[in-house]
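Colleague: Please work out how this folds:
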Amino acid sequence: MIEIRRSDERGHANHGWLDSYHSFSFADYRDPQHVHFGPLRVINEDRIAGGQGFGTHGHRDMEIVTYVLEGALAHRDSMGNGSTIRPGDVQRMSAGTGVQHSEFNASQDEPAHLLQIWVIPQRAGDQPGYEEKRFDDADKRGRLRVVASPDGRDGSVTIHADASIYAGLIDGAEQATFALPKGRLAYVHVARGALTVNGQALQAGDAAKLSETDTVTLEKGDNAEVLLFDLGPLNG
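Modeller: Have a look, this model is predicted:
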């Protein structure tokens, strides 16, 4: 079973300094049909103006993954971490019992384009934590490269949730397939470009929700950058 969600069906908020599209209910965007998919709770596609960003604010009991598409994002948090992440970097912050952080566009002139992803953890009340890893284009070219997983396998960041995140670059004749275990869900988000997912044509910002299928096939890419989420049931 496959359900397509088009880019223009997402929630949208433009604050001037921040232009954001919400795949799931977030802030003032309320959609009872799109609150979460398994433990996947948030995918916000954010464009942040130069010199702007999110001042210090708090989170708890959420796994937060940041995936930069263009530009650079400067991060600071109450655990003492400070870093600037760029395309190819994957950042994971486990909010756990509570953490404060800020995120600002590291450039005064150029916009930053990124995905903010929240995944519901398997249990509440864990200690906060932070990790980042780099995955060059060659790691993702024509394949699905795991970038986040519960066990940190193959050099991915570790998220404390029943979810794994894969990133791929698909163009031309390149094809990537994913074997989805029985009873699990897959969510495919097209970050940019275009491709087909199990024969369905998707453009940048589109997504596919898949269940009761054993294979996810990504092909016919046109400079596509894509994220695939392998998800268990929310309380499974």
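Colleague: from here on, contacts and neighbour counts on C-alpha atoms
Modeller: Fine.
Colleague: so who does Arg10 touch?
Modeller: Tyr21, His22, Ser23, Phe24 (Cα atoms under 8 Å, 6 or more residues apart in numbering).
Colleague: Scan the residues you listed and report the most crowded one.
Modeller: Neighbour counts for these peak at Ser23, which has 29 neighbours (criterion: other Cα atoms under 10 Å).
Colleague: right, and that one touches Asn44 too?
Modeller: Yes - between Ser23 and Asn44 there is a contact at 6.4 Å, judged by Cα atoms under 8 Å.
Colleague: Any idea how many residues pack against Glu3?
Modeller: Counted with other Cα under 10 Å, Glu3 comes out at 12.
Colleague: before we move on, what about Ser25?
Modeller: 20.
Colleague: Quick check: it touching His34?
Modeller: Yes - using Cα under 8 Å, Ser25 is in contact with His34, at 6.1 Å.
Colleague: Next, the structure of the following sequence, for comparison with the previous one:
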Amino acid sequence: MLKKLKKENMGTSNLGWLESRFHFSFADYRNPNNINFGVLRVLNDDIIHPKSGFDTHPHQNMEIVSYVIDGEITHKDSMGNEETLKRGEVQYLSAGDGIYHSEHNLHESKDLRLLQIWIIPPATGLPRLYGSQRFTKEQRANKLLNIVSSKEKEAPIQLYQDVNFYVSELEKGKSLDFEIDKNRQVYFTQIEGSSIVNDIELNEGDAMEVTEERKLQIKALENSHFLFIEMKSE
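Modeller: Reported below is the predicted structural model:
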């Protein structure tokens, strides 16, 4: 089963310094029929304007992945970590019993666009994790790059939850296939460009819920940048 989610139907927010598109209920966007997709609780497509950002704030019992699309994100946290990441690079944390952090766009003139993704952990109070990975464009060019997995798998980033994140930048006209195991499902988001996914067209900002399917067939209609999350079926 394929359910296309048009960006025009998603929740939005504009705080001046921050423009967001919410794939699921978040902040002032409340939709009781759109709380989560399996263990995926939050997927926000954020634009943070220059010299602004999220000041220090707490998280607990959530696994958070930030995927940078454009610009630079500077992170600081209560574990003593501080760094700046750029396009295609990833910051992650598992907040466990509590962590404080801040995220800012310190650039003088360039917007920061990123995906903020929250995954529900398999248990509360797990040991805290923090890290980052500096992936290159070559690693995801015309192929699927597995950037996140569970600790039982071998992706560079390993969370507690049983999930896999894949990204790709696929050139116009090129195709990729992905096999979906039984009792697994996929949430697909078209970051840039456009694709045909199992005969359905997705444009920049659109998403798709994929359930009870055994394969993804992805073809780039134009240069296409996408991310999808594979997980257990509900």
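Colleague: one step back: just the ones of the contacts of Arg10 of structure 1 in strands?
Modeller: Tyr21, His22 (DSSP state E).
Colleague: dump the residue contacts of Glu219 of structure 1.
Modeller: Contacts of Glu219 of structure 1 by Cα under 8 Å, 6+ apart are Ile170, Asp171, Gly172, Ala173, Glu174, Gln175, Ala176, Leu195, Thr196, Val197.
Colleague: For it, give its distance to Val190 of structure 1.
Modeller: Separation of Glu219 of structure 1 from Val190 of structure 1 (Cα to Cα, to the nearest Å) stands at 12 Å.
Colleague: and Glu138 of structure 2, what helix or strand is that in?
Modeller: Using DSSP states H and E, the element containing Glu138 of structure 2 is helix 137-140.
Colleague: Structure 1: matching residues for that helix?
Modeller: Aligned using TM-score structural alignment, helix 137-140 of structure 2 spans residues 137-140 in structure 1.
Colleague: What are the buried residues along the matching stretch?
Modeller: Asp139, Lys140 (16 or more other Cα atoms under 10 Å).
Colleague: now stretch 120-133 of structure 1
Modeller: Ile120, Pro121, Gln122, Asp126, Pro128, Gly129, Tyr130, Glu132.
Colleague: cool, and stretch 227-234 of structure 2?
Modeller: Leu227, Phe228, Ile229, Glu230, Met231.
Colleague: biggest strand in structure 1 by residues?
Modeller: strand 215-231.
Colleague: contacting residues for Ile47 of structure 2?
Modeller: By Cα under 8 Å, 6+ apart, the neighbours of Ile47 of structure 2 are Leu18, Glu19, Ser20, Asp111, Leu112, Arg113, Leu114.
Colleague: Could you rerun that using 10 Å?
Modeller: 14, 17-21, 53, 69-71, 105, 111-115 (Cα atoms under 10 Å, 6 or more residues apart in numbering).
Colleague: give me the number of residues near the closest residue to Pro181 of structure 1 other than its chain neighbours?
Modeller: The shortest distance from Pro181 of structure 1 to any non-neighbouring residue, by Cα to Cα, 6 or more residues apart in numbering, is to Asp214 (6.3 Å). When neighbours are defined as other Cα under 10 Å, Asp214 of structure 1 has 15 of them.
Colleague: for Tyr166 of structure 2, same thing?
Modeller: So Tyr166 of structure 2, with other Cα under 10 Å, has 19 neighbours.
Colleague: Am I right that it is in a strand?
Modeller: Yes - assigned with DSSP: H, G, I helix; E, B strand; the rest coil, Tyr166 of structure 2 falls within a strand.
Colleague: now it: how far from Val186 of structure 2?
Modeller: Taking Cα to Cα, one finds Tyr166 of structure 2 at 10 Å from Val186 of structure 2.
Colleague: so what sits against both of these two?
Modeller: Phe228, Ile229, Glu230.
Colleague: Isn't the second one up against Val186?
Modeller: Yes - between Ile229 of structure 2 and Val186 a contact is recorded at 5.5 Å, counting by Cα atoms under 10 Å.
Colleague: can you list residues touching both of these two?
Modeller: Common neighbours of Ile229 of structure 2 and Val186 (Cα under 10 Å, 6+ apart) are Val163, Asn164, Phe165, Glu209.
Colleague: Could you save those residues as JSON lines and add columns showing neighbour count and distance to Met62 of structure 2?
Modeller: Formatted as JSON lines, the shared contacts of Ile229 and Val186 of structure 2 follow (neighbours: other Cα atoms under 10 Å; distance: Cα to Cα, whole Å):
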{"residue": "Val163", "neighbour count": "21", "distance to Met62 of structure 2": "14"}
{"residue": "Asn164", "neighbour count": "20", "distance to Met62 of structure 2": "16"}
{"residue": "Phe165", "neighbour count": "22", "distance to Met62 of structure 2": "16"}
{"residue": "Glu209", "neighbour count": "17", "distance to Met62 of structure 2": "22"}
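Colleague: Dump those residues to TSV, plus distance to Val39 of structure 2.
Modeller: Below are these laid out as TSV (distance: Cα to Cα, whole Å):
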residue	distance to Val39 of structure 2
Val163	8
Asn164	12
Phe165	13
Glu209	13
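Colleague: quick one: the strand or helix carrying Val190 of structure 1 to strand 215-231, angle?
Modeller: Here Val190 of structure 1, judged by DSSP H and E, is contained in strand 185-197. On the basis of axes from the mean of the first three to the mean of the last three Cα atoms, to 10 degrees, strand 185-197 of structure 1 is oriented at 140 degrees to strand 215-231.
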